[in-house]
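> Quick one: sequence plus predicted model below, questions after.
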Amino acid sequence: MRQYKKIALYCAASLSLLAAACWPVTSLLRLPSPTALIGLALELRPFSQSYVYFDSAPFAASTNPQSLQTSSPAQSTSPSPFLSQQVAWRNGATLDLAQFLGQTHTDALLVIHRGQLVQELYPLGATRETVFPSYSVAKSILSDLTGIAVQEGKLSLSDPVRKYLPYLPEKFDSLKVNDLLNMHSSIHVDEKYDSVFSQIAYMYITTDLKRFVRGLGTTPFTPGEGFVYRSIDYLLLGMVVSAATGEPLTRYLQDKLWQPMGAQYPASWSVDSDAGAVEKSFCCINARAIDFARFGLLHLRRGQANGKAVLPESWMQRPEQVGVADADFAYGRGWWLPRRATNGQDYTAIGIHGQYIYIDPVSDTVIVKLSDHGAEQDEALTVAAFHSIVASLSAAKN
């Protein structure tokens, strides 16, 4: 046993020396510390806790939290009796709800139906206090911030992007704000999550996002290409909103959305670095599940919270379809639009590894599901399971 401890100490010492030697290299390449890189590469933490490797900008909770009526005990460990115990699943079969939550590695499941919190479930040991990263759910939130900026007259969707980002390469002169909002930019920064050498991987970890953007001059650009899902569009959109409003994106979120909607807890937005302070606006808002649920409820309430208008009512309609991703989902203004077995009104935010804020105005339901699942795994099946939950709620309440 002593020999194993000695070997472990030698290994730890060697890794420490290697990390120290690598520090200047990572700084030169605008990368996080070697310690953070090792943690990310080896997945030493679950995906739901990877935000700890990055710097972040905090924003405050509301001074007037929006109360939520509840019909079940908070932070329960078993599904509510209101929820269907069987959900639609693969190949037309059904799956027990607990099995569904287990197979999709669910950290949190919250359901608000007709204004009541009917489920707040943390199957893997998290609590209401646990912070979770949004991943690309942040795109839907940024879409709403864009709507606020438009309503305030701070920008127009027809504005050229270089009006706000003059350091962007000149070849992007034709690029409009609306192209970013609806992912029509045609900038070829591919979404290759399976390669640590991809542009999206570097964009996620770099400590200098402005330098990354200035380097887009060598990136292929095909105007008129149409809808292609690319996170670069929402990185640029966040920079545009920040420049147009004259505020850091985090402060704009805090003042215009987080506090007015009555968020119970403070939160943060991951940034490239404390020095750069550019929000990773294509992802990475770190918050409690209950406040993500409040954001969804804001959509059901036509942008109203605590008796006040927070979001433009016109922005609260189901987004118009601007492109089709596949047989299961279309896309519109930062939101995914289910194409199968729906009432035609539901829409959802989706983040990598199984993050969802699902909104169904017809049944007056919000479902928040936060997970440690595969990169883009079982998304259509998960939405089909949400349909089962909605159907059981509607039947139980009628």
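In hand now; what should we look at? Remember, predicted model here, so these are calculated numbers, not experimental data. Numbers count the residues shown, from 1 in each chain.
> drop to CA atoms for contacts and neighbour counts, all remaining ones
Fine.
> Count the residues that sit near residue 247.
For residue 247, the number of neighbouring residues by other Cα atoms under 10 Å comes to 12.
> So which residues of the stretch 1-150 of the chain form helices?
Remark: helices assigned in the stretch 1-150 of the chain by DSSP state H, counting those that start in this stretch are 2-28, 34-41, 97-103, 137-151.
> so which of those helices comes closest to residue 301?
Residue 301 lies closest, by Cα to Cα, to one member of those: helix 137-151, at 14.1 Å.
> Helix or strand next in line after the closest one, which one?
Sequence-wise, the next helix or strand downstream of helix 137-151 (DSSP states H and E) is helix 177-181.
> Compute the distance from the centre of that following helix to the centre of its chain.
18 Å (Cα atoms, centre = their mean, to the nearest Å).
> And the next helix or strand past it?
helix 199-205.
> Name the residues of that next one that are buried.
Residues 199, 200, 201, 202, 203, 204, 205 are the ones in helix 199-205 that count as buried (16 or more other Cα atoms under 10 Å).
> quick one on the thing from earlier: JSON lines for the helices of the stretch 1-150 of the chain, including mean neighbour count and distance to residue 89?
As requested, the helices of the stretch 1-150 of the chain are exported to JSON lines (neighbours: other Cα atoms under 10 Å; distance: least, Cα to Cα, whole Å):
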{"stretch": "helix 2-28", "mean neighbour count": "12", "distance to residue 89": "44"}
{"stretch": "helix 34-41", "mean neighbour count": "16", "distance to residue 89": "32"}
{"stretch": "helix 97-103", "mean neighbour count": "17", "distance to residue 89": "8"}
{"stretch": "helix 137-151", "mean neighbour count": "23", "distance to residue 89": "23"}
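> Tabulate these (TSV), appending distance to residue 174.
TSV is the format used below for those (distance: least, Cα to Cα, whole Å):
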stretch	distance to residue 174
helix 2-28	33
helix 34-41	37
helix 97-103	45
helix 137-151	20
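> For residue 179, give its distance to residue 332.
Noted for residue 179: a distance of 11 Å to residue 332, by Cα to Cα, to the nearest Å.
> Can you pick out the most distant pair from the buried residues of helix 199-205?
Pairwise distances across the buried residues of helix 199-205 (Cα to Cα) peak at 10.1 Å, for the pair 199 and 205.
> wouldn't residue 241 be in contact with residue 149 here?
Yes - using Cα atoms under 8 Å, residue 241 is in contact with residue 149, at 7.1 Å.
> Are there residues contacting both of these two? Which ones?
residue 155 (Cα atoms under 8 Å, 6 or more residues apart in numbering).
> can I get the buried residues of helix 199-205 in CSV with distance to residue 349?
Shown next, in CSV, are the buried residues of helix 199-205 (distance: Cα to Cα, whole Å):
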residue, distance to residue 349
199, 23
200, 19
201, 21
202, 24
203, 21
204, 19
205, 23
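> ok, structure two:
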Amino acid sequence: MIPTSESPLALPTHHLPNAEDFLMWPPCLQSYGFRNVDKLFATRDIARGPTPRALTRGPAYEAPFVSGGKTLSIADLMNRNNVVGLIATVDDAVVLERYGLGLQPHERWSTMSTVKSLTALLVGAAIADGAIHSLDDAVTDHLPAMRGTGYEGVTVRHLLTMSSGVRWIEDYTDRDSDVNRYSRSLAAKAPGGVLQLMASLQRAHPPGSFWNYNTGDTYLLGAVICAATGQRLADYMSEKIWKPAGMEFDAFYTLESDGGQEISGSRAGMTLRDMARLALLVVNDGRVQGTPLLGAQWVDAVSARAFELAGRENTAGVEILGVSGYGLSWWLDDDGGMWALGHSGQRIYVNRRERITVVQLAVYPEPAYYSPAEPDRDVLLLDFIRTLRLCHDRVNP
């Protein structure tokens, strides 16, 4: 358009990447966009309490580790994995906290799908409150809109274990996959759009019989929690976890539309230190200073294997990081480790037996931007964690 005297003034504007392509951005846009999710999508804050709980600080951990026959430093891990945030705790004390690519301690980074595991913690609180009667509650009892759909006969347990049996394609490289249709609905801020998408899905397997990673299942899980408790998900998270755990900063859930339902399975926003506090909540069996927040034995429940994943094709995080099983929205390895895994390198590791946690926030390139020189970033992270565990064992035999 050719400007005229009646054209608006050329004022400074701020460019944001295309929200529809959220799962396909190149690394340069990822490292910017993942810290600006709240500018791209509708969101609702998870409010912190008036007094944050200070993290205990231990001696700084600086040990090198060996990966691929090479001795590497923590700085090498930061560089090779495109890490924006790395924090580790041992015996409840922070031993490492580093930031990269310009991320600041107060900035909220996209959780990606790690929030699936965190939302699952709320189910324990809702059961303890009596709002959800049991894991065998039918989804349709709480969400009548799903009656007569592929989710007829699906329970809360099936949602937590990714075994609803509905046909769902979680392919981030295919613009027409179910997960990208879901992503476009979020970008369009279409009221009821995600629920309409979920209601359109057809049954592929009997509920509970087949594991298939499905971001939509966790969307419905969040909707069930809201319906059962009569509260917005962000408010329930604030009441049950964020405030009593002493989080330092407000977090946020992405919404399906302005003022709409929270997206409980992806792209929430949290700071690195508060994600470490969530990991500490899990390592301490759902307690903060002895006070239970999640109900009795809920962390035991989420860490119990529902499906064996060993030998499956490498899809949606299977066969990475030593993962061999799936619990209630937590990935499980053979060494006592629990994992919350998110797209593009977001990782939360909890080992309750050894009382170790690690959170990595990162920018892993999408497949379209791979090069032959790409390192195996998850192997690097796993080798770092193994060395941290060995060092801890030597100090605490």
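Yep, it's here. Note that the coordinates shown come from a computational prediction; the quantities given were computed from them, not determined experimentally.
> TM-score of the superposed pair?
Laid over one another, the chains give 0.82 as their TM-score (TM-score structural alignment, normalised by the length of structure 2), with 357 aligned residues with a Cα RMSD of 2.9 Å.
> circling back to that earlier point, and of the helices of the stretch 1-150 of structure 1, who's closest to residue 190 of structure 1?
Closest to residue 190 of structure 1 of these, according to Cα to Cα: helix 137-151, at 16.6 Å.
> all strands for the stretch 251-398 of structure 1, in order.
Secondary structure of the stretch 251-398 of structure 1 (DSSP state E, counting those that start in this stretch): strands at 267-270, 285-288, 304-305, 308-309, 323-324, 329-332, 335-338, 347-351, 355-360, 365-371.
> which one of those strands is the most hemmed in?
Ranked by mean neighbour count under mean count of other Cα atoms under 10 Å, these are led by strand 365-371, which reaches a mean of 27.
> post-alignment, that strand versus structure 2, mean distance?
Once fitted to structure 2, strand 365-371 of structure 1 is off its aligned match by 0.8 Å on average (mean Cα distance after the TM-score superposition for structure 1).
> What is the corresponding segment of structure 2 for that strand?
Mapped onto structure 2 using TM-score structural alignment, strand 365-371 of structure 1 spans residues 356-362.
> same thing with stretch 179-190 of structure 1?
Per TM-score structural alignment, the counterpart of stretch 179-190 of structure 1 in structure 2 is residues 158-169.
> for that stretch, which positions count as buried?
Judged by neighbour count (16+ other Cα under 10 Å), stretch 158-169 of structure 2 contains these buried residues: 158, 159, 160, 161, 162, 163, 164, 165, 166, 168, 169.
> For the third one, list the residues it contacts.
Contact criterion Cα under 8 Å, 6+ apart gives 120, 217, 218, 221, 327, 328, 329 as the residues in contact with residue 160 of structure 2.
> Residue 115 of structure 2 and residue 193 of structure 2, how far apart?
Applying Cα to Cα to residue 115 of structure 2 and residue 193 of structure 2 gives a distance of 21 Å.
> Please verify my assumption that residue 147 of structure 1 contacts residue 315.
Yes - when contacts are counted by Cα under 8 Å, residue 147 of structure 1 is listed as touching residue 315 (6.4 Å).
> list the ones among the contacts of residue 160 of structure 2 that structure 1 also has?
Mapping those onto structure 1 (both residues aligned by TM-score structural alignment, their matches' Cα atoms under 8 Å) leaves 120, 217, 218, 221, 328, 329 still in contact.
> Identify the contacts common to residue 199 and residue 205 of structure 1.
Shared contacts of residue 199 of structure 1 and residue 205, defined by Cα under 8 Å, 6+ apart, are absent.
> corresponding residue for residue 43 of structure 2 in structure 1?
Residue 43 of structure 2 maps onto residue 56 in structure 1, by TM-score structural alignment.
> Please read the previous query as pertaining to residue 243 of structure 2.
By TM-score structural alignment, residue 243 of structure 2 lines up with residue 259.
> cool, residue 332 of structure 2 as well?
Using TM-score structural alignment, the partner of residue 332 of structure 2 in structure 1 is residue 337.
> Can you name the residues that contact the residue nearest to the spatial centre of structure 2?
In structure 2, the residue lying closest to the centroid (Cα atoms, centre = their mean) is residue 114, at 1.4 Å. Contact analysis of residue 114 of structure 2 by Cα under 8 Å, 6+ apart lists 265, 266, 340, 341, 342, 346, 347, 348.
> let's see it at 10 Å
Counting by Cα atoms under 10 Å, 6 or more residues apart in numbering, residue 114 of structure 2 makes contact with 265-268, 275, 329-330, 339-343, 346-348.
> Check residue 248 of structure 1 too.
Counting by Cα under 10 Å, 6+ apart, residue 248 of structure 1 touches 57, 238, 239, 241, 242, 277, 278, 279.
> from the residues you listed, which is closest to residue 159 of structure 1?
residue 241 (11.6 Å).
> now for the closest one: what does it line up with in structure 2?
Mapped onto structure 2 by TM-score structural alignment, residue 241 of structure 1 lines up with residue 225.
> same question, residue 149 of structure 1
For residue 149 of structure 1, the aligned position in structure 2 is occupied by residue 126, per TM-score structural alignment.
> Isn't its match up against residue 294?
Yes - judged on Cα atoms under 10 Å, residue 126 of structure 2 makes contact with residue 294 at a distance of 8.2 Å.
> Overlap of the contact sets of those two?
Common contacts of residue 126 of structure 2 and residue 294, defined by Cα under 10 Å, 6+ apart, comprise residue 240.
> how about the helices in the stretch 201-350 of structure 2?
Applying DSSP H, counting those that start in this stretch to the stretch 201-350 of structure 2 gives helices spanning 215-229, 233-237, 272-283, 298-302.
> residues making contact with the second one?
It refers to helix 233-237 of structure 2. Helix 233-237 of structure 2 has contacts (Cα under 10 Å, 6+ apart) with 43-48, 118-119, 121-122, 125-126, 222-227, 229-231, 239, 241-243, 251-254, 261-264.
> Lovely, talk soon.
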